[in-house]
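Trainee: got a structure for you, letters missing:
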């Protein structure tokens, strides 16, 4: 999650003999790790779409990964690539723009534009420990125009992706699984140094990120995001092809990383963001004006330890930072050395800071035991004097399993109220279901909303359906808030839903007047589709189904961009 090369200072070029000796040293270490076998690059076939009988030859390297099988226990299944990258989690090759078939209903005109979904798709299939979060970013975009659809899948051409493609094997270690020995860490570092000295890889100037998590649109630019690097600007051509434009530093004002979950305020057209890291200040806040110009950093020194601040929320007047129990320390775990782990002795907190603060003096921290938020849905202010802040978020129960046994965690959607006058914090659940990836009508960001749409874990990281919740029901008698649902059917799984308004420019439109869209994969026949559902319907009725020319692997977050906004890129 952060640059392990941050403290490396490389200046004058080293002579070729030294480079060769460093490379030989790395190969000896890795050969020992591979039981004396000579490092080599091999070719392994990977099925991209069994229903079309396509086979994609994918290079896979044993230079940095052991060929010894991992123990067949549940904890090791979580990082065994044969398990993690099985089924529809397995990587695919790029797909140029390809026409799709609408097999049910018609595509509404408000969907003219493009829906992008980001997710991990490792360029090289590893032999050693691998975590689902560690794959190279691949965007799957369905371009819609006048009822017709085109699908395109492209890697985000990050510096890491290009450098490893040139090398023919992985260079950057996997951050969530880390490495299984000190020797492998040294080997990775030596390979990075060698590639640097050869002018092939420069993580200090060009980054090392995956761009695999999310997308954001602000300042008339579209970005692919990963929270330990700068954003990568992208665009989509009229034919539906995805193009990586390059790393964006906002005129040199963003020198380090940025969250994958910035918040765009539709009222002020400003964007708010932060970064976190392993050294103090562990959390830094900043924002962008309507033109996408970055404003000065606000370091927050009141965070006492490096924490996995994955997401946050904003209100009209505040920025809300959930501090959970996932920390960033080099630690030996059951699956090897890792940079990310859970500290079960730490008490979670919520930080509330004025969103235009120039320093951290006004931030207030509230201890909330048992509240481990990874994804925030929305937040707003209540009461006459706006002295209360309400936060809607999914609380990850059994947080110690969040980065390993995801099948054991439960996402409990909660409503958290913070009384800024008394300091009291109250919370209650909105549903007993296992819910994550909550989204809203984006016109209600930072304002009070009524409806939330969530993916149903069955178990995580697979999602068997979508539910709609009416948050206002919790204000009466704390009852179950699910008011509509759609389960995709046996063997069918989707991901994060996304809400698209029918009339995004109509201020009088109902909050739920729109459509829910998602990619859904049928594991019975290995086919994927793009599903459009009526958000107002009690059953989230299917409005249109688009058969995709090839499967779309399960992934993370998505974004719909209107035709009008695409034309501004």
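Mentor: Structure's in. What do you need? Just so it is clear, the structure is predicted and the values come from calculations on it, not from any experiment. Numbering: from 1, shown residues only.

Trainee: contacts, neighbours, all on C-alpha from now
Mentor: Fine.

Trainee: How about the contacts made by residue 87?
Mentor: Shown in contact with residue 87 (CA atoms under 8 Å, 6 or more residues apart in numbering): residue 523.

Trainee: Quick check: the gap between it and residue 458.
Mentor: 16 Å (CA to CA, to the nearest Å).

Trainee: what does residue 473 give?
Mentor: Remark: distance between residue 473 and residue 458 (CA to CA) = 25 Å.

Trainee: again, but for residue 274
Mentor: In terms of CA to CA, residue 274 sits 32 Å off from residue 458.

Trainee: Those two: which has the busier surroundings?
Mentor: The neighbour comparison of residue 274 against residue 458 (other CA atoms under 10 Å) goes to residue 274, with 25 against 16.

Trainee: how close does the more buried one get to residue 319?
Mentor: 10 Å.

Trainee: Wait, a strand at residue 391?
Mentor: Yes: assessed by DSSP: H, G, I helix; E, B strand; the rest coil, residue 391 belongs to a strand.

Trainee: then this one, side by side with the first:
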């Protein structure tokens, strides 16, 4: 019995020793792996640094060569000027002509050399860009082996997006998509006030224009080429009605009757040249017929006779204005929010003049803001005592709203939000017309 116990103890000891040895081996292997990984990373960094240094050297050498060539040219020009002065003093006209011809030939040769050098430089730059792209792809592929599967997918997606962004062009399938897509006319429809209540002082219509071609264009397309559409929301006694109408221009009527986009676009492609030539021919015909006299002026929109009075209009804000309501956005007409600017602060202290701001949120984009005063006839009222309004579209839900904001509040608080019966496409400029002015138009 005693012998058996001793044997068991010995076996246990052996097992423990083996386990300890295995643990030690694993630790050593891990340490060695870490060391190898560190060495690899260091080598990669060194290689990158070397490549960067080589590129910098190439660029420096090119710059030096260019500087030397420029200096040589300047020296040659100075020598030529000195020779000319001497010849003028001596009066050798015939020799001057011959030498001038020689100088012209030399200048032509120099220009050709410069063009060749520029082409070579462009080719070298393109080659460098291609090398950089290949290196980035190789680095991404090498890093993917060590990363997990999720990290692989995210990195590959980013690379694909970058390639797509390079290849993308402004075609009509991209331009006329999402909230730039076409919409039809809409008869007056009552709207639901989702948040707050519409102020009773707002008695009129907010109208905003925008591009909306009635037919898909055949060739290239620009936003300014679209048929104009007015999106109007009429407010009366706290209620709102929305409607959309095309602007009945000659172009719209002709294409509506023909049922297809007949007339060429003005702002895009080769059609723009045809359209501008056609317009020039029409103006010449009008001058010959006596309908238009250029000597009497062309009737710019910056001055007009309204009600027997002369009005001078200005593109910029005049000095007596203190507040401006500007749109925030990287790529108009997709605007992320509204900012209230105090011009008096900027003029005196040259500080940040943003007094109030409101962002519409993720995936929400608005249009150009418009300010309406509460009491426009009250001279004692503050300039910012009123409301700022704009259409806002949510790209996630596909819904559009009409927002009325308090212009005095620091965050431009929402006073009323009206849910519109359908989406309002991205547009350009907006205007609020009072009820009295609307009745006068009738």
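Mentor: Right, received. Where do you want to start? All values reported here derive from a predicted model rather than from experimental measurement.

Trainee: Superposing both, give me the TM-score.
Mentor: Superposed pair, TM-score by TM-score structural alignment, normalised by the length of the second structure: 0.56. Supporting alignment: 271 aligned residues with a CA RMSD of 3.3 Å.

Trainee: Next, name the residue at the spatial heart of the second structure.
Mentor: Of all residues in the second structure, the one closest to the mean position by CA atoms, centre = their mean is residue 331, 3.3 Å from it.

Trainee: Map that residue onto the first structure.
Mentor: Matched across to the first structure, residue 331 of the second structure falls on residue 459, judged by TM-score structural alignment.

Trainee: The equivalent of residue 379 of the first structure over in the second structure in helix, strand or coil?
Mentor: Structural alignment (TM-score structural alignment) places residue 379 of the first structure against residue 318 in the second structure. Secondary structure for residue 318 of the second structure, judged by three-state DSSP, is coil.

Trainee: I'd like the distance between residue 318 of the second structure and residue 324 of the second structure.
Mentor: 11 Å.

Trainee: So for the two, which sits in the more crowded spot?
Mentor: Remark: of residue 318 of the second structure and residue 324, residue 324 carries more neighbours, 18 against 8, as counted by other CA under 10 Å.

Trainee: got a list of what the more buried one touches?
Mentor: Neighbouring residues of residue 324 of the second structure by CA under 8 Å, 6+ apart: 340, 341, 342, 343.

Trainee: Next, see which of those residues are matched by contacts in the first structure.
Mentor: Compared against the first structure with both residues aligned by TM-score structural alignment, their matches' CA atoms under 8 Å, these retain 340, 341, 342, 343.

Trainee: you'd agree the third one is up against residue 357?
Mentor: No: the pair residue 342 of the second structure / residue 357 is not scored as a contact, 11.8 Å apart, by CA atoms under 8 Å.

Trainee: Which helix or strand contains residue 205 of the second structure?
Mentor: Assessed by DSSP states H and E, residue 205 of the second structure sits inside strand 204-211.

Trainee: can you check residue 418 of the second structure too?
Mentor: strand 414-419.

Trainee: residue range for that strand in the first structure?
Mentor: The aligned range for strand 414-419 of the second structure is 542-547, by TM-score structural alignment.

Trainee: Give me the residues contacting that stretch.
Mentor: 100-107, 149, 527-534.

Trainee: Among those residues, which are located in strands?
Mentor: In strands, defined here by DSSP state E, the members of the contacts of stretch 542-547 of the first structure are 101-105, 149, 527-534.

Trainee: looking at the second structure, where would I find the counterpart of the helix ranked longest in the first structure?
Mentor: Identified as the longest helix of the first structure according to DSSP state H is helix 16-33. For helix 16-33 of the first structure, there is no aligned range in the second structure, judged by TM-score structural alignment.

Trainee: helices and strands around the helix or strand that that helix is followed by, which ones?
Mentor: Sequence-wise, the next helix or strand downstream of helix 16-33 of the first structure (DSSP H and E) is strand 41-49. Secondary-structure packing of strand 41-49 of the first structure (3 or more CA pairs under 8 Å, 6 or more residues apart in numbering; DSSP states H and E): strand 54-61.

Trainee: Which residue range of the second structure does the strand it packs on align onto?
Mentor: By TM-score structural alignment, strand 54-61 of the first structure lines up with nothing in the second structure.

Trainee: between that strand and strand 41-49, how many degrees?
Mentor: 150 degrees (axes from the mean of the first three to the mean of the last three CA atoms, to 10 degrees).

Trainee: Next, the mean deviation of the very next helix or strand once past strand 54-61 of the first structure compared to the second structure.
Mentor: Proceeding N to C from strand 54-61 of the first structure, the next assigned helix or strand is helix 74-77, under DSSP H and E. Superposing on the second structure and averaging over aligned pairs (mean CA distance after the TM-score superposition for the first structure), helix 74-77 of the first structure comes out at 5.9 Å.

Trainee: In helix 74-77 of the first structure, which residues are buried?
Mentor: Of the residues in helix 74-77 of the first structure, 76, 77 count as buried by neighbour count, 16 or more other CA atoms under 10 Å.

Trainee: Quick check: residue 98 of the first structure vs residue 529 of the first structure, distance?
Mentor: For residue 98 of the first structure, the distance to residue 529 of the first structure - CA to CA - is 14 Å.

Trainee: And the helices in the second structure, which stretches?
Mentor: Ranges of helices within the second structure are 2-90, 93-146, 149-167, 172-175, 250-258, 271-289, 343-348, 435-441, based on DSSP H.

Trainee: Among those helices, which comes closest to residue 413 of the second structure?
Mentor: Residue 413 of the second structure lies closest to helix 343-348 among the helices of the second structure, at 21.3 Å (CA to CA).
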